[in-house]
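Enquirer: sequence plus the predicted model coming up.
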Amino acid sequence: MIETARLRLRQWRTEDYAPFAAMGSHPQVMEYFPKLLTQAESDTMIDKMKSIIETQDWGLWAVELKHSQQFIGFVGLHDQPTQFSFSPCVEIGWRLDQAYWGQGYAPEAAQAALAFAFDQLKLEKVVAFTTLDNMKSQAVMQKLQMKKVSEFQHPALAVDHPLSWHVLYEILSTDFIKQ
């Protein structure tokens, strides 16, 4: 478990399934993803994230508000060994319920995940990527002092898919400033 001033990054729980499925079926939350998720797809995604954390002690953690234990989404690290031209790499990612946007939770939790990546895992670099139009996620990357390094076509999407072009950001351990 990782804690910040306001948040707790933790293993997934049974009670996270319903609110996560609601996020996955919300058009604004999923605007920059290829499709909305069904309940079964959301459940499978949690099962996979939970298993990865059980196996390696890190991953895409559930995030809750410390004061209320309210689940608000996920933030964490994901190993990308082969999928991309810039693989192998470790990606930092986040997805929060829309009710919690604009309150600084994504950069706060991501900052803690980066500290874990560099302090505990001793990584030299962490990457992040999103669609070209996802300016909110790019703003989080910039708040984290990540640098834009390139644009690329996501290999899992068709060339003509409207979300196929992505922007890649990275941060080196030597550039990370712990807050």
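Expert: That came through, no problem.
Enquirer: contacts, neighbours, all on C-alpha from now
Expert: Fine.
Enquirer: so Leu7 is in contact with Gln70, correct?
Expert: No - using CA atoms under 8 Å, Leu7 makes no contact with Gln70, being 9.7 Å away.
Enquirer: identify the contacts common to those two.
Expert: Here Leu7 and Gln70 share the contacting residues Glu64, scored by CA atoms under 8 Å, 6 or more residues apart in numbering.
Enquirer: ok, these two, which is more surrounded?
Expert: Neighbours per residue, other CA atoms under 10 Å: of Leu7 and Gln70, the larger number sits with Leu7, 23 against 14.
Enquirer: now the more buried one: how far from Leu121?
Expert: The gap separating Leu7 from Leu121 is 21 Å, by CA to CA, to the nearest Å.
Enquirer: comparison target, given below:
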Amino acid sequence: MPAFRLETPRLILRQWCEEDIDPFHGICSDPIVMETLGPLMSRDEVAALVARMYRMQEDEGHCFWAMERKEDAQLIGWCGIVRGRPGTSIDGKPEAGWRMTPSAWGKGFVTEAAIASAQWAFDNLPDDAVWAITNTDNLRSRAVMERVGMVHDPALDFDHPQLPADSPLLRHVTYRIGREEWERTKASE
């Protein structure tokens, strides 16, 4: 089976490889990136995460893919679709997610990748919606969710089960876009 590859005008979303660990560790150990995502990650933790994404792609056909900028082939983060974790409001549902180096922020890369990921999900998965979650205070991610066309569903906001009760990142918001809304939006473009 060929390696996964999804192209947008400026990006390549692709399967992970060993060479991605060090640049992704740079992203996951950056205090600015991880401020609303969780603790800084060691290289070993990032290697385990990349291995998990690789296995998920092999087993399920999708993951948070490596996000590479076309103009210089630089890994600038990840974006893609995973199944929501147990204990969250989106358990088992297709979850769009992203993480990117700050030097690439503000250029529309995440929105471009998130739209491509959502389109991939609607084209390849049977689910009736694509979901996203983030910490309540992660205003950048919430803005991306809204640019993708997702709507906040306050009834599904939750305390993340993998975080301690005193964590400032505990409370999470839930966003979604349904298949019908997605198709209407894409038809009007």
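Expert: Cool, got the structure. This is a predicted model, so every value here is computed, not measured.
Enquirer: strands along structure 2, start to end?
Expert: 5-7, 11-14, 64-69, 74-83, 94-100, 129-135, 151-152, 158-159, 171-178 (DSSP state E).
Enquirer: between strand 74-83 and the third one, find me the angle.
Expert: Okay, so that is strand 64-69 of structure 2. 150 degrees (axes from the mean of the first three to the mean of the last three CA atoms, to 10 degrees).
Enquirer: mean shift of strand 64-69 of structure 2 relative to structure 1?
Expert: Mean deviation of strand 64-69 of structure 2 from its aligned counterpart in structure 1 after superposition (mean CA distance after the TM-score superposition for structure 1): 0.7 Å.
Enquirer: ok, which of the strands of structure 2 comes nearest Ser117 of structure 2?
Expert: Among the strands of structure 2, the nearest to Ser117 of structure 2 by CA to CA is strand 74-83 (5.2 Å).
Enquirer: how about the closest one: buried residues?
Expert: Residues of strand 74-83 of structure 2 classed as buried: Leu75, Ile76, Gly77, Trp78, Cys79, Gly80, Ile81, Val82, Arg83 (neighbour count, 16 or more other CA atoms under 10 Å).
Enquirer: what do you get for stretch 5-16 of structure 1?
Expert: For stretch 5-16 of structure 1, by 16+ other CA under 10 Å, it's Leu7, Arg8, Leu9, Arg10, Gln11, Trp12, Asp16.
Enquirer: reformat the residues you listed as TSV; add distance to Ser25 of structure 1.
Expert: Compiled in TSV, the buried residues of stretch 5-16 of structure 1 are given as follows (distance: CA to CA, whole Å):
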residue	distance to Ser25 of structure 1
Leu7	24
Arg8	24
Leu9	23
Arg10	23
Gln11	22
Trp12	19
Asp16	14
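Enquirer: trace Thr44 of structure 1 over to structure 2, please.
Expert: By TM-score structural alignment, Thr44 of structure 1 lines up with Ala48 in structure 2.
Enquirer: ditto for Leu77 of structure 1
Expert: By TM-score structural alignment, Leu77 of structure 1 lines up with Ile81.
Enquirer: which residue is the nearest non-sequential neighbour of that match?
Expert: Distances taken as CA to CA, 6 or more residues apart in numbering put Ala96 closest to Ile81 of structure 2, at 4.6 Å, once the chain neighbours are dropped.
Enquirer: the longest helix anywhere in structure 2 versus strand 64-69: what angle between them?
Expert: Ranked by residue count under DSSP state H, the longest helix found in structure 2 is helix 43-60. Interaxial angle of helix 43-60 of structure 2 relative to strand 64-69 (the same axes, to 10 degrees): 110 degrees.
Enquirer: average gap between helix 43-60 of structure 2 and structure 1?
Expert: Looks like 0.7 Å for helix 43-60 of structure 2 (mean CA distance after the TM-score superposition for structure 1).
Enquirer: so how far is Ser150 of structure 1 from Ala156 of structure 1?
Expert: For Ala156 of structure 1, the distance to Ser150 of structure 1 - CA to CA - is 18 Å.
Enquirer: and the aligned partner of Asp119 of structure 1 in structure 2, how far from Glu183 of structure 2?
Expert: Mapped onto structure 2 by TM-score structural alignment, Asp119 of structure 1 lines up with Asp123. According to CA to CA, Asp123 of structure 2 and Glu183 of structure 2 sit 11 Å apart.
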